[in-house]
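K.L.:
Quick check, what structure comes out for this input:
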Amino acid sequence: MKHHSIEQLQALADVQPLSPCLPMTRTERLERWARLLKEQPDRRLGTLPGTEHTQAAERLKMHVPGSPITVAFEDPAFRVAGLGDDSYGEAKRFFGLSDWQLHNIVCHCHLGDSIRGASAARRVRAAIGLWPRIRAFFA
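P.N.:
Below you'll find the predicted structure:
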């Protein structure tokens, strides 16, 4: 193995320090989440049972390993940006979703025991709303 000083390595390669993540807008976060889900279109993701019937305090703590929220939490950029875990409440806060929107993405009553990554991606993208998607299309 050959050893080089930092100065020698900088002369050989374009070494850049890691820059902090730029803050993402709500739409950018949701688009990134949808993209992560779409990258694994056939991955079976767990759903959360009865989000609409659970008391608010308990709903915020809900968690299922391997859910669409887990896919978001697996992303290092989201963790650096402040996504603390893969619970329902943390996803609601981080992505700026209403209970109804998150219910449509992860609840068992609409989806059964699991959802494919591609289907979850469509549901996340729908939560963005039509107007922001139209603006992004023409930007």
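K.L.:
contacts and neighbour counts: CA atoms only from here.
P.N.:
Noted.
K.L.:
Could you report the separation of the residue most central in space within the chain from residue 84?
P.N.:
Nearest residue to the geometric centre of the chain (CA atoms, centre = their mean): residue 72, 2.9 Å. Plainly put, residue 72 is 11 Å away from residue 84 if you go by CA to CA, to the nearest Å.
K.L.:
quick one more, to check against the first:
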Amino acid sequence: ITVAFEDPIFRAQGLQDDSYGEAKRFFEMSDWQLHEVVCHCHVGANMPARWAASRVRAAVSPGAGILAWLRAVFMH
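P.N.:
Coordinates of the predicted model:
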């Protein structure tokens, strides 16, 4: 979330801070979607950028679910 907040384009579009609640509001994600993207319980303390990108794509893609997530992981 902090990486997104550091992007001047997101801030210009209205991202107000790097909190969970603000990310949920700004990106229009459900708690489940945002948890899947940012929670360390899935990967530990460090998450490679490509994994984070795959999680974002899977969370916001039509048909987001386990099959969409698997497709994103193996295709990117």
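K.L.:
So after superposing, what's the score?
P.N.:
The TM-score (TM-score structural alignment, normalised by the length of the second structure) is 0.76; 63 aligned residues with a CA RMSD of 1.1 Å.
K.L.:
re earlier: and for residue 72 and residue 84 of the first structure, which residues touch both?
P.N.:
Counting by CA atoms under 8 Å, 6 or more residues apart in numbering, no residue touches both residue 72 of the first structure and residue 84.
K.L.:
coming back round to it: which residue is the nearest non-sequential neighbour of the residue nearest to the centre of the first structure?
P.N.:
Closest residue to residue 72 of the first structure apart from its sequence neighbours, by CA to CA, 6 or more residues apart in numbering: residue 33 at 5.8 Å.
K.L.:
Determine which residue of the second structure is most distant from the centre point.
P.N.:
residue 12 (19.1 Å).
K.L.:
Which residue in the first structure aligns with it?
P.N.:
By TM-score structural alignment, residue 12 of the second structure lines up with residue 80 in the first structure.
K.L.:
do residue 31 of the second structure as well
P.N.:
Per TM-score structural alignment, residue 31 of the second structure is aligned with residue 99.
K.L.:
wait, its match sits on residue 93?
P.N.:
No. Checked against CA atoms under 8 Å, the pair residue 99 of the first structure and residue 93 is beyond contact range at 10.2 Å.
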